[in-house]
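**Student:** pasting the sequence and the predicted model now:
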Amino acid sequence: MSLKEKCSNPMTILVVFLIVTIVALLTTFIIIRSGDQEITVVVQPLVAATTVTYDTVPVDQKNISNIQKVCRSPECAILSYQLLNFRDESVNPCDDFYKHSCGKFIEHSTQESQFSRKDLILNRLIKEFVMKTKKSSSKSEQVMIDFNSVCGRYQDPENYEKMEHLAYKDLLKDIYQMGGWPMMNDGLWKSIDLSKLIYQIGRLDEKKEYINLGLFTFDFSSTRKFYIDINEHNVTSDFGSFEKLCKVAGLKCDKKDYEERIKEILEFQGKLQKLDSLLNSTSNRTITNFLILTYFQYTTYQLRSFVNDACERQLLKFFPRASYRIFARNHFNKENLQAVSNLVNDFKKGYIEMFEESTWIHEETKKKAIEKVEKMEKMIGYPEEMEKPGALDATFETINFTKNSSAHEILSEISRHGIQQFMDFVSSDTIPDLSRLELKTNAYYSPKENMLVVLLPFIDDPFMDYSFPKYAQIATAGALISHEIGHGFDSKSIKYNWKGEKEKWMEKEDLKEYKKRVECLILQYDKYEDPDLGRVMNGTKNRYELLADDLGAEVAWRAFKKSEAESDEKIFGFEDYPLDKLFFHLKALKMCSGRSQPYWITSNHPTHSFRVNGVLSNMKQFAEAFNCPVGSPMNPETKCEIF
């Protein structure tokens, strides 16, 4: 509230009036009481260099020191709030540490988890930016503004039919440029130029990981290599969208004939694994129908998403790099980048130390494992090349649409531009890989590049801040980053060497023991009884995450013990709390979520409760910190250890 608003508040005026009245009454009372007494005023000369001394109150210097060592940043205040309010102290930490740390999370959040809450905030930040910015000198920003304008009009019920008609009209125009579609029975299709048609229907998938060319795909997987795979696109019968196209073309399409053509296409699709012989034995008409149908169905799916998905979500989906740039420029504290880079270096040292101290792997295996860690690359936030002014905008110079373009024109242009970016990257050794930059709360490890990627939202509030004490940085976002490094040694990535090439670098005897230890984690998860879902987990499906969790926790603890935590700033409310215990509370904090949902049964990730209880029950350091008796849920007699 402004000063003007405060002064005009009726309650403020009343309070001021009462204070003035009371002061006046007291003054009058004093004058009346002193009226009968002679008042003598004594004036003394001012003496130069007079020294005035005051009594002082002894100060406890130790307490001042403690106060000065409490982290006072807003981010630390939020961290303190979460630690104090998410926990349920009625639950014994040795029985269920997840509930002990997160039992009251649901009382303080409307979102399923802190990750989903962060993603929602990201959506809103991008929406706010494009809504308030009408014109921008940045090419990437202007593209997003124009897209949002068209999306908004498309989702307006009053404009929908007109906008859809324009989109289908442009789609029909593209199909005619492909030579026509036999299924439409309009007499325009004559023959097929297979190479040209495959080029014309090429499109970038939603995840921007491969180019779909109808019969096959180019899979890039974020490397300069690409793989050709047989297309597994599932053709479906969608007569409704086909009928709309016919209507725009001024045709009356027969449903029975449409279904006959679909049947032919499905038979063709089922034989795609034998592509060479299939092309020679199949009519050009059926091949054309198949290729254009896959293109048509994907395009109409995108048009439906244009209506059903919130515009801000589509902005993040279609313009991940531009959205990333907006977040980095307007909402991210770059001081976090160096803090996280330092953490990664600490964790790499921890992994090397863990391998050196392992009692069961042979020296040659240790050497290869350490080499993989030492040469693991990292991308924290974004490539260095993106720091240059205009670096991202330069990649948008070739994308062309305006706020007057149709939805189909825009989606086609986005796909064309994306394919061009991919091909430029694959054919060059100097163009940076921007495909990793997505505005998501995520970090990941790429085995084919032996690279750790940490995205900006993952190292932002509430997961990380440079103002956090070092031990808090390690236990929160740090522990999750340590987990991602651990993926370099999970059951899938263990097959790749430090160059990202497939190699059996573990000694046979070591590999056998390794698999035995991974099996311990699998069985442990199979037997886990989730408080919401019961005992329905599949450890085999989750084995990669289980192992990364286990390794990540071990190495994060090592980094914590080397961080000189005792001399670091305290977190408010935990000034006298043992730091070993606080480390585990901080680690559990980022896994706090609502009730486990049924989708966790088929998810590749373990439930959040297991990622706390299961992982920490394998750590003797946890049992020692909380003095958990042997045989208690959080200190089982049998523990799983990897390296």
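**Tutor:** Cool, got the structure. Quick caveat, the model's predicted, so the values are computed rather than measured.

**Student:** going by C-alpha atoms from here, please, whenever you check contacts or count neighbours.
**Tutor:** OK.

**Student:** tell me which stretches of the stretch 351-500 of the chain form helices.
**Tutor:** 363-374, 391-394, 407-426, 470-473, 479-486 (DSSP state H, counting those that start in this stretch).

**Student:** same question, the stretch 501-643 of the chain
**Tutor:** Applying DSSP H, counting those that start in this stretch to the stretch 501-643 of the chain gives helices spanning 508-526, 543-561, 579-589, 608-616, 620-626.

**Student:** centre-most residue in this structure?
**Tutor:** Thr441 (1.8 Å; Cα atoms, centre = their mean).

**Student:** who are the contact partners of that one?
**Tutor:** 115, 118-119, 455-458 (Cα atoms under 8 Å, 6 or more residues apart in numbering).

**Student:** just the ones of those in strands?
**Tutor:** Nothing among the contacts of Thr441 maps onto strands, per DSSP state E.

**Student:** columns neighbour count on top of those, output as JSON lines?
**Tutor:** Formatted as JSON lines, those follow (neighbours: other Cα atoms under 10 Å):
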{"residue": "Phe115", "neighbour count": "21"}
{"residue": "Lys118", "neighbour count": "20"}
{"residue": "Asp119", "neighbour count": "18"}
{"residue": "Leu455", "neighbour count": "21"}
{"residue": "Leu456", "neighbour count": "25"}
{"residue": "Pro457", "neighbour count": "26"}
{"residue": "Phe458", "neighbour count": "22"}
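
**Student:** which one of those sits closest to Val373?
**Tutor:** Leu455 (20.0 Å; Cα to Cα).

**Student:** wait, what's in contact with that closest one?
**Tutor:** Each residue near Leu455 by Cα under 8 Å, 6+ apart is listed here: 380-382, 437-443.

**Student:** so it versus Ala328, what's the distance?
**Tutor:** Distance from Leu455 to Ala328, counting by Cα to Cα, to the nearest Å: 10 Å.

**Student:** quick one: buried residues of stretch 486-495?
**Tutor:** 486-491, 493-495 (16 or more other Cα atoms under 10 Å).

**Student:** just the endpoints, please. Distance across that stretch?
**Tutor:** End-to-end distance of stretch 486-495 (Cα to Cα): 14 Å.

**Student:** residues near Ile230, how many?
**Tutor:** 16 (other Cα atoms under 10 Å).

**Student:** the one 3 residues further on too?
**Tutor:** Around His233 there are 14 other residues, counting by other Cα under 10 Å.

**Student:** how about Gln273: what's its closest non-neighbour residue?
**Tutor:** Ile230 (6.7 Å; Cα to Cα, 6 or more residues apart in numbering).

**Student:** so that neighbour makes contact with Gly214?
**Tutor:** No: applying Cα atoms under 8 Å as the test, Ile230 and Gly214 come out as separate, 9.0 Å apart.

**Student:** so Asp88 sits in a helix?
**Tutor:** No: read with DSSP: H, G, I helix; E, B strand; the rest coil, Asp88 is coil and lies in no helix.

**Student:** number of residues surrounding it?
**Tutor:** 18.

**Student:** give me the neighbour count for Ala310.
**Tutor:** Around Ala310 there are 15 residues (other Cα under 10 Å).

**Student:** below is structure B, check it against A:
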Amino acid sequence: MNERDTENSRLLSSTQNLEVEEDGEEEGDDNEKVSKCCIYPLISIIICLVIIAICMGAVIVFWRMDSAPQAICKTDHNKTRDVCKTAECITLSSTLLNWQNTNIDPCEDFYEYSCGRYQEHTLNDGIRANEKDTIVMKLIRQFVLKNQSTTSNSENALMLLYEKCSLRYRMENRHQETEVIQREVFENIRKIGSWPIADKNWNSSHFNLNNMLSNMASIHMLPFGLFETRVIELYPMNTTAKQLVIRPTKLKFSIPQEELVRAIRDLLSVNGITSIMKKVKEDVAESFALDKEIGNIHIDPQPKPATLSELQKAVPDIDFERIIKSYLNPKTGNWSSLRTKIFSARFELFFGKNNNLSSIIARTKPRILANYLFLKYIEYAYFFFFDNTKVFSDDDFCTEVVTTSLPRASLRVFVRNHFKKENMAVASEIVEVVKTAYVEIINNSTWLHNSTRESAIEKVVKMKKVIGYTEEYERTGALDEMFETLQLSRSDSFFVLMTKVNRFKIEQLMDFVSSDSLLNPIEPLVMANAFYFPTKNLLNVLVPFLDKPLFDFKYPRYVAMAGVGRVLAHEIGHAFDINGRQTDEIGRTRDWWTREDTEEYDRRSECFAEQFTNFKDPSFKGKQNGTEVLAEIIADALGMEASWIAFKKINLTEEQGLIQFEDHDFGKLYFQVAALDFCAPSRIEERYSDQLSHPTNKFRINGAFSNSRAFADTYKCPVGSKMNPVQRCDMF
């Protein structure tokens, strides 16, 4: 029986009792009794229904109140702000919420306010860009481990090299693989020429210096000990954008003498040569003495330029053209173009009056010269047959080998499988917006003279950029066509593969020098970073830096400007740091500043240096020297100002908010997002007390942001607070 039936039953019972009590009344009252008996139950039923309806309504109201959001954020038009709900935006919101410590006053310590709980939510031992590096490496490793069948030349090379590397450094293979490599090294030695140490019948009349050097070049050697060839994208000789420069080698023997003696004896023993072991130590000592003699000749950091012809006259014993031709691929190499880009300089080793390379060659015995060159090759090969599995047993080691050896193939794997190409287009637009902001900063400078101002603006306008990679790689199959000259075989050992890969890289490097390409084929490409090259006036932004969580083309524009935009603005700021300001719009070293402007620049730079020197960072135990990291401090300051100017030009009424930050001021979000790039673990260990290459992460937020008036205004920091000091540093 339900409540309504119970209630009706009670009403019926009470009516029946009433009839019994009134039974003796007059007959005329019977109609009244009947009327009352009919009305009372009806009234009771109506009352019950009303009460039930009221209760149900109350339950619904309270249920809706309980399930509704605690705070509904509205715009000035009483309309809920739209929020970004992409996976990347949700991750960003989570990062902001998890890392921040709202118990800290942002006007006193914005680093702790933004990053105070960073260590509670990550195992990463660095900033989030370091974590992205780790992720990219794991993705590439995952790809090569799948070892899927493919028709791609570059992918096949990547997978085969990883497989052979893993076999080489597997614990059970180490002894056998070491001996295989030692035999292969010896085969290459025979290709170079006759080695006095290994040939008891060696005759100096058979020694030909240029034959040996050319054969070493064919194997892929760039540093020969006597000299080295290096690709320099500078302007030290003329206005050629890329040059192959012949210069004294800076690399001396890095392996201790006794260790090299042991390595040579092992090498000879494995190859069945034991009869001349006694002389090895003496021969090695003579090579070290020659290395020291060459190294003692001063290397001028800014020598006057010299043409290849002038160098050839100064050092007639070495046929430089023949040696460099050996670098080229016989089918694809362009000697006529490369020849115009080979230069040297009037280094003392080449052009010195008394003690120079020609005189050293003339007075050095052929046996010593021959051994010296062979030892240079053995030193290179030593890395491969050096048996230290403890050092190289890490699973990630071979991933690093393949990404370093084949950077473009590694990049292709990441781009094709994990990257949104739309990110590059948006990032390219951000660069142009930031460059416009820099022009505004320079134009608004109160102290630059017109000539300096015009040169600075010209440098910004003519700055080149590589966003991700260059156009020649966009065409389908373009990279695989370049890899057609790399002929690898499954029967090749790890060492043979690396010899072929390094030879391939040298050929590609020569093609790069000969061409107009801006993407150096041997530079690392799979790291989350961006660079500014003052000697090229070039901004280079690598693909992993343009990927989640650092960047996504669907991010609200203010988020993109605060994150990637601020970093790109920082890199562009290096064009005007203490080093970058010494080069012009095409990268030439040239003083385009007036004397008065140079003095003012130095005065303002000193403010930044003193600021960092006096900054107390409890996580760093070493001595903070602002002069040593001044270039980075200036780039931080300029980058912050430029990206803020660009941010202020965004139409924020059209921008989406972030979850849990719907009613957050966009200006505050800008600074908090910008701070994320410097969140890092607190380091108080001795191993982090070495000389700094960059300011501490805490300073890169608190120091740089405290110099921003925009920050103080946005957070309404009182004058005299740590983030709104009375005295600030600024550049322009």
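**Tutor:** Received it, and whenever you're ready, just let me know what you need. Note that this is a predicted model, so its numbers are computed, not measured.

**Student:** care to give me the TM-score?
**Tutor:** After superposition, the two chains reach a TM-score (TM-score structural alignment, normalised by the length of structure 1) of 0.86; 591 aligned residues with a Cα RMSD of 2.9 Å.

**Student:** that older thread, what does the residue nearest to Gln273 of structure 1 align to in structure 2?
**Tutor:** Here Ile230 of structure 1 is matched to Pro248 in structure 2, going by TM-score structural alignment.

**Student:** please report how far that match lies from Phe711 of structure 2.
**Tutor:** 50 Å.

**Student:** same thing with Leu509 of structure 2?
**Tutor:** Distance of Leu509 of structure 2 to Phe711 of structure 2, given as Cα to Cα: 46 Å.

**Student:** ok so, going back, Phe239 of structure 1 is nearest to which of the helices of the stretch 351-500 of structure 1?
**Tutor:** Short answer: helix 407-426, nearest of those by Cα to Cα, at 19.2 Å.

**Student:** packing partners for the closest one?
**Tutor:** Counting contacts by 3 or more Cα pairs under 8 Å, 6 or more residues apart in numbering; DSSP states H and E, helix 407-426 of structure 1 is packed against helix 139-154, helix 160-177, strand 203-204, helix 284-308.

**Student:** nearest to Asn450 of structure 1, of the ones you listed?
**Tutor:** strand 203-204 (25.2 Å).

**Student:** the match of Ile230 of structure 1 and Leu349 touch, don't they?
**Tutor:** Yes: shown here, Pro248 of structure 2 and Leu349 form a contact pair, counting by Cα under 8 Å, at 6.8 Å.

**Student:** looking at structure 2, which of the contacts of Thr441 of structure 1 still make contact?
**Tutor:** Contacts conserved in structure 2 for those, counting by both residues aligned by TM-score structural alignment, their matches' Cα atoms under 8 Å: 115, 118-119, 455-458.

**Student:** out of these, flag the one nearest to Cys253 of structure 1.
**Tutor:** Out of the kept ones among the contacts of Thr441 of structure 1, the member with the shortest distance to Cys253 of structure 1 (by Cα to Cα) is Asp119, at 43.9 Å.

**Student:** that closest one matches what in structure 2?
**Tutor:** Using TM-score structural alignment, Asp119 of structure 1 lines up with Asp133 in structure 2.

**Student:** what's the nearest residue to its match if we skip its chain neighbours?
**Tutor:** The nearest residue in space to Asp133 of structure 2 (Cα to Cα, 6+ apart) is Met527, at 5.4 Å.

**Student:** aligned to that neighbour, what sits in structure 1?
**Tutor:** Checking with TM-score structural alignment, Met527 of structure 2 has Lys440 as its match.

**Student:** thought that match was touching Pro457?
**Tutor:** Yes: if you go by Cα under 8 Å, Lys440 of structure 1 and Pro457 touch, sitting 6.2 Å apart.

**Student:** list of residues touching stretch 425-438 of structure 1?
**Tutor:** Contacts of stretch 425-438 of structure 1 (Cα under 8 Å, 6+ apart): 208, 222-225, 316, 320-321, 323-324, 382-383, 385, 424, 453, 455.

**Student:** looking at those residues, which has the most residues close by?
**Tutor:** With neighbours taken as other Cα under 10 Å, the top of these is Ser323, carrying 26 neighbours.

**Student:** dump the residue contacts of the residue nearest to Gln273 of structure 1.
**Tutor:** 215-217, 272-273.

**Student:** so which of those persist in structure 2?
**Tutor:** Shared with structure 2, among the contacts of Ile230 of structure 1: 215-217 (both residues aligned by TM-score structural alignment, their matches' Cα under 8 Å).

**Student:** as a markdown table, those residues with distance to Met131 of structure 1 would be great.
**Tutor:** Shown next, in a markdown table, are those (distance: Cα to Cα, whole Å):
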| residue | distance to Met131 of structure 1 |
| --- | --- |
| Leu215 | 41 |
| Phe216 | 40 |
| Thr217 | 37 |
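
**Student:** and the strands in structure 2, which stretches?
**Tutor:** So, for structure 2 - with DSSP E - the strands run 228-232, 243-247, 305-307, 342-345, 464-468, 530-533, 538-542.

**Student:** do you know which of the ones you listed lies nearest Gly667 of structure 2?
**Tutor:** Per Cα to Cα, nearest to Gly667 of structure 2 of the strands of structure 2: strand 530-533, 24.9 Å.

**Student:** which residues touch that closest one?
**Tutor:** For strand 530-533 of structure 2, the surrounding residues in contact (Cα under 8 Å, 6+ apart) are 538-542, 545, 567-568, 571-572, 574-575.

**Student:** please redo it, this time with the cut-off set to 7 Å
**Tutor:** With contact meaning Cα atoms under 7 Å, 6 or more residues apart in numbering, strand 530-533 of structure 2 is reached by 538-542, 571-572, 574.

**Student:** any chance of these in CSV, plus distance to Gly563 of structure 2?
**Tutor:** Listed next are the contacts of strand 530-533 of structure 2 as CSV, based on distance: Cα to Cα, whole Å:
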residue, distance to Gly563 of structure 2
Leu538, 20
Leu539, 17
Asn540, 17
Val541, 14
Leu542, 15
Glu571, 13
Ile572, 15
His574, 18
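
**Student:** could you identify the most distant pair in those?
**Tutor:** Pairwise over these, using Cα to Cα, the maximum falls at Leu542 and His574, 17.0 Å.

**Student:** stretch 366-376 of structure 2 vs structure 1, average offset?
**Tutor:** Superposing on structure 1 and averaging over aligned pairs (mean Cα distance after the TM-score superposition for structure 1), stretch 366-376 of structure 2 comes out at 1.6 Å.

**Student:** and for that stretch, what's in contact with it?
**Tutor:** 195-197, 204, 207, 224-225, 286-287.

**Student:** matching residues in structure 1 for that stretch?
**Tutor:** With TM-score structural alignment as the criterion, stretch 366-376 of structure 2 aligns to 284-294.

**Student:** then stretch 283-290 of structure 2?
**Tutor:** Mapped onto structure 1 using TM-score structural alignment, stretch 283-290 of structure 2 spans residues 261-268.
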